[in-house]
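Asker: missing the sequence, but the structure's below:
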């Protein structure tokens, strides 16, 4: 938010009635204005620390104030743990079962293979006994069924071991990957909120005012520090219509003021397109000099630090 504040000077008081001398360039009275930058947090909170004072000059990226952030820090810690849990679950889905679980299945498979071998030997003995007439067919059928059961068990455990070595299905992995992305986005959002509780100066400037004290509640969007960067200092003066022709944006001016160490320079940044006037008159060729146009100029940043908002200045045209 930017606010332009200048003294409530009348147009008549700003306009110098004539040039300082017939031989010198015309000079006009004006004043200094400032376009303030209001520093506010987009999130409300209690003002924990105010790190600047009125009248202090701060550099770019200097700390200005901080709001209490206990709630945001706790929420961030929770979001960080949720992200770690989601990442661990995703890694588990991609790796398949753990080694101890695989060892259990391998042991079961070895046991089933041993049982299969035993059932095969028993079937061979029963077949020999059946050919010799030593056993009934029913016993031979039981031996064959037992071998088939053992073989099926071996195939089951071999397939289970193969599946255990595989990661989870692609759909499950994609779903968990989305959960990780959501947790990471939530953490980023909380990092942003936490960062908004500590405000820095976007550019160097003068701290014109502080609007809250430590311990007070600051609503969201409410300015706490009012800053005036050197590039936001400007001069405002009024020029009669006859002398307006030589003034265009970019024109160089000279500035004089009380207390200034030397003559300062400025550059025209704006010339009004509409005329204003001194106390009401009926327009005629004889009174056209009473029509004035507002002109704004920007001093160099090095010179702007020597000027104060509301300070009267004398502007000399080229």
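Answerer: Arrived safely. In this text, all values refer to a predicted model and were calculated from it rather than measured experimentally. Residues are numbered from 1 along each chain as shown.

Asker: going forward, measure contacts and count neighbours with C-alpha atoms only.
Answerer: Fine.

Asker: mind checking which helix or strand the closest residue to residue 294 other than its chain neighbours is in?
Answerer: Spatial nearest neighbour of residue 294, chain neighbours left out: residue 238 (4.5 Å); criterion: CA to CA, 6 or more residues apart in numbering. Per DSSP states H and E, residue 238 falls inside strand 233-240.

Asker: tell me what the helix or strand following that strand is packed against?
Answerer: Using DSSP H and E, the helix or strand that follows strand 233-240 towards the C-terminus is strand 252-256. When contacts are defined as 3 or more CA pairs under 8 Å, 6 or more residues apart in numbering; DSSP states H and E, strand 252-256 packs onto strand 264-271, strand 312-316.

Asker: contacts made by strand 252-256 with the rest, please.
Answerer: 262-268, 313-318 (CA atoms under 8 Å, 6 or more residues apart in numbering).

Asker: hey, what's the angle from it to strand 233-240? Just curious.
Answerer: 100 degrees (axes from the mean of the first three to the mean of the last three CA atoms, to 10 degrees).

Asker: quick one: strand 252-256 to strand 264-271, angle?
Answerer: Between strand 252-256 and strand 264-271, the angle comes out at 120 degrees (the same axes, to 10 degrees).

Asker: return the set of buried residues in strand 252-256.
Answerer: Within strand 252-256, the residues that count as buried by 16 or more other CA atoms under 10 Å are 252, 253, 254, 255, 256.

Asker: please report the distance of residue 47 from residue 39.
Answerer: 13 Å (CA to CA, to the nearest Å).

Asker: swap that for residue 254, please
Answerer: In terms of CA to CA, residue 254 sits 33 Å off from residue 39.

Asker: what do you get for residue 237?
Answerer: Taken as CA to CA, the span from residue 237 to residue 39 is 29 Å.

Asker: next up, a second structure to put side by side with the first:
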């Protein structure tokens, strides 16, 4: 249908505009500007939705963290456990205690042996006492005097035998007594020499080695006594309590399972077609269903070198039959809101620098 604009109509519109006040004209201009701004915003949102897949990659996975199996280093009966499942623990916190009777007895026994070894070594290193040397000297003097008297007796016996007053057998007996006296003097001189020189260096070295051996055994016994206590190796949460007081603990039987609070990562899977767009250090945003309005900053920390079939727990049916690569996206978790196994959505910003070094600081999530 054609609309014919006549001169009369133009004149009428002109008269209407002329009649409008300045206030009405300003209102009309504001309305026009507002309409243009709304239209531009709607257009940008539609454009951003169409190009969203080009600016970011979205993947799905679950929160993962390292777990530690905690066990006593020695074997005995458990007398006390201080924590239960779900409790948070700090590094160095005492978690459990074994019966210490056997280990305390071993320590006391070795401490006594060590004291005895110290005394024996000190005695050897000190050498002979002055009294022992003087006694050895006195023994030498006594043997010399005995030898002199024996020699005189032998000479008298020899004269009497030559004069036929005594039998030759008597001379043989006197000669034997003389030989014995000489041997005793020699033995006394050797004893005096040993007393003056003191113990041999080999004997002292053997005593020192025995002392060091006892010290090593005592150190091991004290370590066993300390190992009757179980301490938390890191901050974390007790996932499971496997044994109870009264059970026999061994190094091969874990008592607790500890989930460490750091590091935390999202284990996700990337198809081969998108693997080339991901590099270590790439920035990421992580969201969970539990806290949908909270964004946890993160970064790509690990990319598998071999492909695998998509695990069944990945909630993307189209990917379950494809070969994918496992990727770990480390997350900042200052409030410990990310829990083991929690489903999470990961958005990777492919426009961020690909240097692999732009890793965000783990500040509290906004």
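Answerer: Done, it's in. Nothing here was measured: the structure is a model prediction, and the numbers come from that model.

Asker: what's the TM-score here?
Answerer: Remark: TM-score between the superposed chains equals 0.69 [TM-score structural alignment, normalised by the length of the first structure]; 276 aligned residues with a CA RMSD of 4.1 Å.

Asker: before we move on, the earlier item: ok, and the most crowded of the contacts of strand 252-256 of the first structure?
Answerer: Highest neighbour count within the contacts of strand 252-256 of the first structure: residue 315, with 25 neighbours (other CA atoms under 10 Å).

Asker: without its sequence neighbours, what residue ends up closest to the counterpart of that one in the second structure?
Answerer: Taking TM-score structural alignment, the alignment pairs residue 315 of the first structure with residue 346 from the second structure. Counting by CA to CA, 6+ apart, residue 286 is the residue found nearest to residue 346 of the second structure once chain neighbours are left out, at 4.7 Å.

Asker: where's the one you found relative to residue 304 of the second structure, distance?
Answerer: Distance of residue 286 of the second structure to residue 304 of the second structure, given as CA to CA: 20 Å.

Asker: same check, this time on residue 272 of the second structure
Answerer: Noted for residue 272 of the second structure: a distance of 11 Å to residue 304 of the second structure, by CA to CA.

Asker: do residue 114 of the second structure as well
Answerer: 56 Å.

Asker: of those two, which one has the most company?
Answerer: residue 114 (21 against 13).

Asker: residue in the first structure matching the more buried one?
Answerer: In the first structure, residue 114 of the second structure lands on residue 83 (TM-score structural alignment).

Asker: which residue packs closest to that match, ignoring adjacent ones?
Answerer: Closest to residue 83 of the first structure by CA to CA, 6+ apart is residue 183, at 5.0 Å.

Asker: surely that neighbour is within a helix?
Answerer: Yes: counting by DSSP: H, G, I helix; E, B strand; the rest coil, residue 183 of the first structure is found in a helix.

Asker: that one against residue 79, yeah?
Answerer: Yes: under the criterion of CA atoms under 8 Å, residue 183 of the first structure makes contact with residue 79 at 6.7 Å.

Asker: just the buried positions in stretch 37-53 of the first structure, please.
Answerer: 37, 38, 39, 40, 41, 44, 45, 46, 47, 48, 50, 52.

Asker: one more: stretch 196-204 of the first structure?
Answerer: Neighbour count says stretch 196-204 of the first structure has 196, 197, 198, 199, 200, 201, 203, 204 buried, by 16+ other CA under 10 Å.

Asker: against residue 224 of the first structure, how distant is the fourth one?
Answerer: To residue 224 of the first structure, residue 199 of the first structure is 10 Å away according to CA to CA.

Asker: who touches both of the two?
Answerer: With CA under 8 Å, 6+ apart, residue 199 of the first structure and residue 224 have common neighbours 39, 40, 65.

Asker: any chance of the residues you listed in JSON lines, plus distance to residue 290 of the first structure and secondary structure?
Answerer: Putting those into JSON lines (distance: CA to CA, whole Å; DSSP: H, G, I helix; E, B strand; the rest coil) gives the following:
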{"residue": "39", "distance to residue 290 of the first structure": "41", "secondary structure": "strand"}
{"residue": "40", "distance to residue 290 of the first structure": "43", "secondary structure": "strand"}
{"residue": "65", "distance to residue 290 of the first structure": "49", "secondary structure": "strand"}
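
Asker: show me which of those is closest to residue 179 of the first structure.
Answerer: residue 40 (34.2 Å; CA to CA).

Asker: residue 218 is in contact with the closest one, correct?
Answerer: No: using CA under 8 Å as the test, residue 40 of the first structure is too far from residue 218 to be in contact (9.0 Å).
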